[in-house]
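Student: Here is a sequence with its predicted model. Questions after.
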Amino acid sequence: MGITGAGKSTFISHLTKEAVVVGHGIESCTKQILAYPFYYDANTTVSLIDTPGFDDTKLSDHSELEELAAFLKPSYENNIQLSGIIYLHRITDVQLDQETGNGREQQLTSNSRFWGLMRSRGCQIRRVLNTKESALGLVRHFVADGPGLVTLEVQKELVDNKKEFIDTAVGQEAAGQHAEQLRTMKKELEDVKQELKEALKAKDESHALAIKKERARAAQLIQDSETSFQNLHVDMEKRMGLRAKRQDAEIQKLLKLPSRGTQGTASQTSSRGIGMSSWQRLNLLVQEYEALGGKKGFIPPSLSYYEVRWIIKQAKEILLSQPTLLQLPAPTTVFVQIIGDVRGQFGDLIRLFHDVGKPGLQRFLMLENYSGEGPHSLDTFLMCLAYKVNPPQKIFLLRGPLETRREGSLRRDCLERYDKTTLEEIIELCAYLPIAATIADDRKFCANGAMSPELLRLEQIDSFRRPLELKAGSIASDLANGPSTKVTGEAAARFCARHMLSHVAGGRVFARDGYDFVKGPRGRFVILWSAPSFKGWRSASAVLRVVSEKAMEMYVSYLGTHCEIATADGDI
């Protein structure tokens, strides 16, 4: 907070990557409440709330206070509390020598008419330079002391006591100051009228003309001020409702609710409090996913703007530490379960995890296409990312073609519920996904596209630098999207022999039975499909389970069947 030109937007721009409009004149560039998140560290997201300046040329102080109240009221109603308030006061108007400046600072901090009263009640005063380091040091004060949450008196009055803004303590103070200003302006107008009479009496026409203009200006100011003052007594709910609509996008960044028009209720996500660390919120989110297993007609948990961007950031750091060709060891006590095409079917994936074991207890290798044409494409992908980030990180994601598309349901969900920045961050993240994996001493090969006839050595895959662009006809495109030529039994057998593979698993192709084989290599080349609800096709869902270095089994869920077959030296 602070008067216009105090440096609020500049302060925020030092700490965030957002484009904050910074003004240099007497008119405030911030016209409404705006929320800007930034990652303080791996465990902490800080939200900076920019506000219009006091003493604005276009917005009266009481209107500014009401604007703040319109933002703080729904925040408090949804259990979002402040950690503190930063009030900025500029000292750059007049260049002072150090001794004079120190004296002025001492006067401000000790005099109860200025900052003395606030300081006596716990307010701390810090100098802030025009640097990122200085701004970060100020924020560190709030983070270091932990999530000491603050409830403002005006929030209690508006929500708990159900008062109108004019009846709150701050509303009464604003009204009193406004009335005093109005009396002063009327007194000045009377003085101008008297001066005009004297000018007309003296027949000073030029001076009289100037005074008439000043009288008209003063009268207009009084009229505007009286109208503004009367508005304080108008039904606050109507006015604040209009303001809330303007601020809705900013409030939604802080709420644990989806954007308006999407499904979900506050009770679904209220347990993930803003006072928790990001890791605590992630752990609770995973518990919410697990609680959905086996249910019908469920609604995916809603993630806040900050939670989504934090999960993306953590996932990217993990992906950067992994090779382009994942190498998973042979199972000992924990199976490796391979899931095929998901296509954004959130419910199918929830049921699959419920039936075959949740991530964390089992290791999962997911081949691709986490988003698709379902109503919950974004929810499906975010759940996969949440499981990947959440310790012990036993879920591995490979790249498919749908996650890099800038059209379709993933784009729709991102733009409706979050923003374009979130969409671009997800698309960029997918460019870092590995494109293939081997299991059990490189004998079992997995990729969405299953194979590439141009791949001479598996080691070539690790030479692909990420972020990776999938150019048509390239090896990377074959493995992620599927070969440009048909996979025949002869080509599959040749691929297995060239790379000394016992089995190959791929996705990408619809299989009504949940799985299908490429004829030729004795059932060792399998295609997996794990989206039985896709487009209402009512197919089966299959998971290929690697039990040990040699033993494998296929889990097929359609009519409750479970088939255990074969070893690495035989057909699946």
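Tutor: That came in fine, so what should we check first?
Student: CA atoms for contacts and neighbours, from now on please.
Tutor: Noted.
Student: Where do the strands of this structure begin and end?
Tutor: For the chain, the strands defined by DSSP state E cover 34-41, 44-50, 325-328, 336-341, 363-368, 395-397, 436-439, 444-446, 503-506, 515-517, 525-528, 541-546, 552-557.
Student: quick one, which of those strands is nearest to L284?
Tutor: strand 44-50 (15.9 Å; CA to CA).
Student: Report all helices and strands that that closest one contacts.
Tutor: Using 3 or more CA pairs under 8 Å, 6 or more residues apart in numbering; DSSP states H and E as the contact criterion, the elements in contact with strand 44-50 are helix 8-15, strand 34-41.
Student: ok, and here's another one to check against it:
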Amino acid sequence: MGVTGAGKSSFIRRVTGNDGVLIGSGLQSMTQEVQSYKFEHDGKVYSIVDTPGFNDTYRSDNEVLKELADWLLKSYQDGVKINGIIYLHRISDTKMEGSALRNLRMFRKLCGEDFMKNVILGTTFWDIVGVDQGVARETELLRTESFFKVMQEQGSTVERILDDRESNLALLSRFAAKQPHVMRIQQELFEGKTLSETAAASAVSRELAELQHQNLEKLSDVEVQAQKKITRSSLEKVLTLHLERKTFDSTIHDLSAQQEEIREEQMEEDKKNDERMTKLQEEKHCQDQRFQVQLNDLNEKLRAIKASPGKRG
């Protein structure tokens, strides 16, 4: 798991030797759905799963969450348990912010604290940064609570993912020795919670609301700047700000649409729950009626027995 462009598909292609694993270029995601690849190593059969990131190029966070939740619930119901997850992060990123930080927070909610001992936090793209720079960023990840610090304290390990098949396979071999564990979202869904009631979905809603708030603030700043630029008669800069305004408008519209989608899904789930409850109540009413008929019939028979004269000897 990890953001788009973190190297998930490249890692899978490297360890499986499967050239059919598609790899995107830049930030364009090639992984549009959860995909599983099987291969054998040291006498063991591995099933390694590629997932889209929450910053997917073509789909909203809510759509990606639903895709993951459906797959995780089905695998749990089928008796397939997860030995471990490798979460990838680009060490080449100068900062952990925006979609990368949002993706990491979502990952923590999906897993839950108990699953963290089955997690490897892997940093990628060490070949394109200087050693000192990479180590400095790695140290920041390990010392910052909102980054890797808390997860490491909960039992996850941090590893450098190099462009080397043998070292990558060694990481997978460590999972083979671990006991499979249930992720938090799997447990929540299996217990009957709707997707919108899970911790991960709640996190998506909060992230969308925060993102919308940030964009509204930026939009307000753009409008103020536009007014200043107009007084200075700088037409070119006004046009640039106008384009920024259109971009923010589009982003806010998309965020509102995602929030509306979540609300509609919750309403649909509530409707289904109401229908199920009504059906159960109707079935109970029918059972009560049948029981009453049987009880009345039994009482009639008892009265008939009591009313009949006893046999004489």
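Tutor: Received it, and whenever you're ready, just let me know what you need. Everything numeric in this text was worked out from a predicted model, so none of it was measured.
Student: Let me know which of the helices and strands packed on strand 44-50 of the first structure is tucked in deepest.
Tutor: Neighbour counts (mean count of other CA atoms under 10 Å) averaged over each of those peak at helix 8-15, with a mean of 22.
Student: K203 of the first structure: which of the strands of the first structure is closest?
Tutor: Nearest to K203 of the first structure, of the strands of the first structure and by CA to CA, is strand 44-50 at 53.4 Å.
Student: List the contacts of that closest one.
Tutor: 1, 8-9, 12, 30, 33-40, 277-278, 306, 310 (CA atoms under 8 Å, 6 or more residues apart in numbering).
Student: what comes up buried for that strand?
Tutor: T45, V46, S47, L48, I49, D50 (16 or more other CA atoms under 10 Å).
Student: for stretch 254-267 of the second structure, same thing?
Tutor: Buried residues in stretch 254-267 of the second structure (16+ other CA under 10 Å): L255, Q258, Q259, I262, Q266.
Student: can you put these in JSON lines and add distance to I230 of the second structure?
Tutor: As requested, those are exported to JSON lines (distance: CA to CA, whole Å):
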{"residue": "L255", "distance to I230 of the second structure": "30"}
{"residue": "Q258", "distance to I230 of the second structure": "34"}
{"residue": "Q259", "distance to I230 of the second structure": "35"}
{"residue": "I262", "distance to I230 of the second structure": "40"}
{"residue": "Q266", "distance to I230 of the second structure": "45"}
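Student: Closest one to C111 of the second structure out of these, please.
Tutor: Nearest member of those to C111 of the second structure, counting by CA to CA, is I262, at 20.9 Å.
Student: Per the alignment, name the residue of the first structure opposite that closest one.
Tutor: Counting by TM-score structural alignment, I262 of the second structure corresponds to L232 in the first structure.
Student: Can you give me every residue that contacts that match?
Tutor: Applying CA under 8 Å, 6+ apart, the residues near L232 of the first structure are F165, I166, A175.
Student: Got a quick ChimeraX command for the buried subset of those residues?
Tutor: Applying 16+ other CA under 10 Å to these, the buried members can be selected in ChimeraX as follows:
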select :165,166,175
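Student: Let me have the contacts of L232 of the first structure in CSV, adding distance to S75 of the first structure as columns.
Tutor: CSV is the format used below for the contacts of L232 of the first structure (distance: CA to CA, whole Å):
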residue, distance to S75 of the first structure
F165, 16
I166, 20
A175, 24
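Student: Please narrow the contacts of L232 of the first structure to those residing in helices.
Tutor: Those of the contacts of L232 of the first structure mapping onto helices are A175, per DSSP state H.
Student: could you measure the residue nearest in space to the middle of the second structure against D270 of the second structure, distance?
Tutor: What sits nearest the mean C-alpha location of the second structure, by CA atoms, centre = their mean, is L65, with 4.2 Å. Distance from L65 of the second structure to D270 of the second structure, counting by CA to CA, to the nearest Å: 19 Å.
Student: coming back round to it: let me have the helices and strands packed on strand 44-50 of the first structure in TSV, extended by distance to F445 of the first structure.
Tutor: Below are these laid out as TSV (distance: least, CA to CA, whole Å):
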stretch	distance to F445 of the first structure
helix 8-15	44
strand 34-41	37
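Student: for the ones you listed, which one sits closest to G340 of the first structure?
Tutor: strand 34-41 (34.1 Å).
Student: mean shift of that closest one relative to the second structure?
Tutor: Mean deviation of strand 34-41 of the first structure relative to the second structure after superposition (mean CA distance after the TM-score superposition for the first structure): 1.0 Å.
Student: That strand packs against which elements?
Tutor: Short answer (3+ CA pairs under 8 Å, 6+ apart): strand 34-41 of the first structure packs on strand 44-50, helix 236-254.
Student: ok, now with 10 Å
Tutor: helix 8-15, strand 44-50, helix 132-144, helix 236-254, helix 305-320 (3 or more CA pairs under 10 Å, 6 or more residues apart in numbering; DSSP states H and E).
Student: quick one on the thing from earlier: specify which member of the buried residues of strand 44-50 of the first structure is nearest to L152 of the first structure.
Tutor: The shortest approach to L152 of the first structure among the buried residues of strand 44-50 of the first structure belongs to I49, at 15.1 Å (CA to CA).
Student: now for the closest one: what does it line up with in the second structure?
Tutor: Match for I49 of the first structure (TM-score structural alignment): V49.
Student: give me every residue that touches I161 of the second structure.
Tutor: Shown in contact with I161 of the second structure (CA atoms under 10 Å, 6 or more residues apart in numbering): 7, 11, 86, 88-91, 121-126, 167-168, 171.
Student: Show me which of these are buried.
Tutor: 7, 11, 86, 88-91, 121-126, 168.
Student: if we can go back for a sec, adding distance to N111 of the first structure, write the buried residues of strand 44-50 of the first structure out as CSV.
Tutor: Below are those laid out as CSV (distance: CA to CA, whole Å):
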residue, distance to N111 of the first structure
T45, 36
V46, 32
S47, 32
L48, 29
I49, 29
D50, 28
